[in-house]
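Student: sequence plus predicted model, see below.
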Amino acid sequence: MSITIYTDLEVDSLGVATLWLNRPEKFNALNAEFIAELSAKFKAINDEAGIRLFVLKARGKNFCAGADIEWMKASANLNYDENLADAKDLADMLWNLNQIKVPTLAVVHGAAYGGGVGLIACCDLAIAIDNSRICLSEANIGLIPATIGPYVQQTIGYKNSLYYSMTAEVIDAQTAEKIGLVQKVFSADEADIAVKQFIQNFLKKGPKAQQACKELFNKVYSSDFNADLKRYTEEMIAIRRTSDEGQNGLQAFLEKKKPNWVN
């Protein structure tokens, strides 16, 4: 029996792991098998040694069109418990992406609808090509962006989440940048070179410091600002200043040299 593979993973010599959504004939739409494969791949990244950056990209004309039509048809015939199990698989996949320890970057083009927006929001950073069309489309068919909701709100805020989920208004790349869903927008003509340059510049920063930034702001976001969190921020900077990487970075700065993580 043949095995259908919906993703391709590439790891380069610099430690950039790129996972390609590879179901272009279906606009990279998600079904149960695709979700299971993504979930396993996201979880496995944390076991890969030497990874500096995880990049999520897509083959074909679209990033991810959301739920596969045939999968949606099948779900209409499921009972509550079966739908709950389906939802758990999707929620687990998003959780596994969000919990990747190294920095994560989504590179978006074409359509990103429904669950595709969740993939973007679960990544730490996102770059969009200027032809991107992004939509929390669930209300069009009487549904809600439930499993992706926490990540979307964390990314674009409460009011924007309400507005775009209730209206299902299509978000262009420039608006996505304005509301914080993506951090950079590049034209299609310059995209390949611009994304490479972005990654090259990203890799010039302290790798452990970047991971610590992720840990810090995840902690800050999920906590009330109280004495315990204040103490946590004090400890984090003290740890970084006395770490090997922090010491090397400070010394290199003072001596006007490159730190040892820059080739």
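Tutor: Good, I have the coordinates. Residues are numbered from 1 along each chain as shown.
Student: use CA for all of it now, contacts and neighbours both
Tutor: Fine.
Student: which residue ranges form the helices in the stretch 101-250 of the chain?
Tutor: 115-122, 149-156, 158-167, 173-178, 191-202, 207-221, 227-242, 244-254 (DSSP state H, counting those that start in this stretch).
Student: please compare the first structure with the one that follows:
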Amino acid sequence: MFETISISTDLRGVATLTLNRPEKHNAMSAQMIAELTRAAAQLGETNDVRVVVLTGAGKSFCAGGDLGWMQAQMAADPETRFVEARKLAEMLNALNTLPKPLIGALQGNAFGGGVGMASVCDVAVGVDSLKMGLTETRLGLIPATIGPYVIARMGEARARRVFMSARLFDAAEAVDLGLLARAVPADELYAAIEAEVLPYLSCAPGAVASAKALVRDLGPRIDDAVIDHTIRALVDRWETDEAREGIGAFFDKRKPAWNSKV
């Protein structure tokens, strides 16, 4: 049923949703975006599922958007870009509004859209060796469709520390920024996730879903207007000379014109 992700559910109703492109560091392709959207709907509608754990296969949690997918957007017309950007935005919204607790188990690095994936989790725990970063501006792009979720998680003041600079930061700083609830040694990640999962197994599933919906309603506004704004911002950025130069430089394995680092 799925090729880029996998789902397994234990007898307690704990589903593990795994990003399964380890050879690509779980970068999000068009197919993965579509499959994640379907998976969110499936898990949300399955009564036997009580909790969902989101993790990745291999060394990385998620390296962000697949660069082949981004390169295809650069070659597409604006209408196609808008459609593809909306698919990405709808996938993030589907995970963010999943009526089940979503626990992020970051077993490796998260960059760009991977930070967005961590931000749509209700709580995320990561290994203490991981690196994170909103790396889009290195490519002449911006963290647009993930922006509402990242800022809802971090708050504007903390987001400004890392939202525009593309600098990488470690697990300890990710905790300070609010992206991770905890950072633990790799051999303690399973136990840390179990500690997050277990309380939900004593809670009424309907009450949990209602409480999650309420906290989302009371939090920063992420409605259709906000989502549309982020889609347009991303599409507009794809049309810039900087985006063409940044993506082109990446594939040419050279520094983009604006990079003045020695």
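Tutor: Cool, got the structure. Quick caveat: nothing in here was measured; it's all calculated off a predicted structure.
Student: before we move on, the earlier item: and the helices of the stretch 101-250 of structure 1, which is most packed in?
Tutor: Of all the helices of the stretch 101-250 of structure 1, helix 115-122 carries the top mean neighbour count, a mean of 27, counting by mean count of other CA atoms under 10 Å.
Student: which ones are touching the aligned partner of residue 193 of structure 2 in structure 1?
Tutor: Counting by TM-score structural alignment, residue 193 of structure 2 lines up with residue 195 in structure 1. Contacts here follow CA atoms under 8 Å, 6 or more residues apart in numbering; on that basis residue 195 of structure 1 touches residue 127.
Student: same question, residue 22 of structure 2
Tutor: 56-60 are the contacts of residue 22 of structure 2 under CA under 8 Å, 6+ apart.
Student: over to residue 17 of structure 2?
Tutor: 5-8, 52-55.
Student: pick out the most distant pair among those.
Tutor: 5 and 52 (13.7 Å; CA to CA).
Student: and these two? Which one has more around it.
Tutor: Between residue 5 of structure 2 and residue 52, counted using other CA atoms under 10 Å, residue 52 has the larger neighbour count: 26 against 21.
Student: that's a strand at the more buried one, yeah?
Tutor: Yes. Counting by DSSP: H, G, I helix; E, B strand; the rest coil, one finds residue 52 of structure 2 located in a strand.
Student: aligned partner of it in structure 1?
Tutor: By TM-score structural alignment, residue 52 of structure 2 lines up with residue 54.
Student: what do we get in structure 2 for residue 83 of structure 1?
Tutor: That one, residue 83 of structure 1, aligns with residue 81 by TM-score structural alignment.
Student: same question, residue 36 of structure 1
Tutor: By TM-score structural alignment, residue 36 of structure 1 lines up with residue 34.
Student: coming back round to it: Serialize the helices of the stretch 101-250 of structure 1 to a markdown table and add fields for distance to residue 49 of structure 1.
Tutor: Listed next are these as a markdown table, based on distance: least, CA to CA, whole Å:
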| stretch | distance to residue 49 of structure 1 |
| --- | --- |
| helix 115-122 | 22 |
| helix 149-156 | 27 |
| helix 158-167 | 36 |
| helix 173-178 | 32 |
| helix 191-202 | 19 |
| helix 207-221 | 13 |
| helix 227-242 | 21 |
| helix 244-254 | 18 |
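Student: figure out which of those helices is closest to residue 87 of structure 1.
Tutor: Closest among the helices of the stretch 101-250 of structure 1, once you apply CA to CA, is helix 115-122, at 11.5 Å.
Student: equivalent range in structure 2 for the closest one?
Tutor: Alignment of helix 115-122 of structure 1 against structure 2: residues 113-120, by TM-score structural alignment.
Student: show me the contacts for the counterpart of residue 158 of structure 2 in structure 1.
Tutor: When structure 1 is aligned by TM-score structural alignment, residue 158 of structure 2 is paired with residue 160. The contact partners of residue 160 of structure 1, by CA under 8 Å, 6+ apart, come to 153, 179.
Student: so which residues make contact with the match of helix 115-122 of structure 1?
Tutor: With CA under 8 Å, 6+ apart, stretch 113-120 of structure 2 has contacts from 28, 61-65, 92, 95-96, 104, 106, 110, 124, 132-134, 143, 146-147, 149-150, 153, 179.
Student: tell me where structure 2 has strands.
Tutor: Listed in chain order, the strands found in structure 2 under DSSP state E are 5-9, 14-19, 51-56, 60-62, 102-106, 109-111, 123-127, 131-133, 169-170, 182-184.
Student: the third one to strand 102-106, inter-axis angle?
Tutor: Between strand 51-56 of structure 2 and strand 102-106, the angle comes out at 30 degrees (axes from the mean of the first three to the mean of the last three CA atoms, to 10 degrees).
Student: quick one: strand 51-56 of structure 2 to structure 1 mean distance?
Tutor: With mean CA distance after the TM-score superposition for structure 1, strand 51-56 of structure 2 departs from structure 1 by a mean of 0.8 Å once superposed.
Student: all set, thanks.
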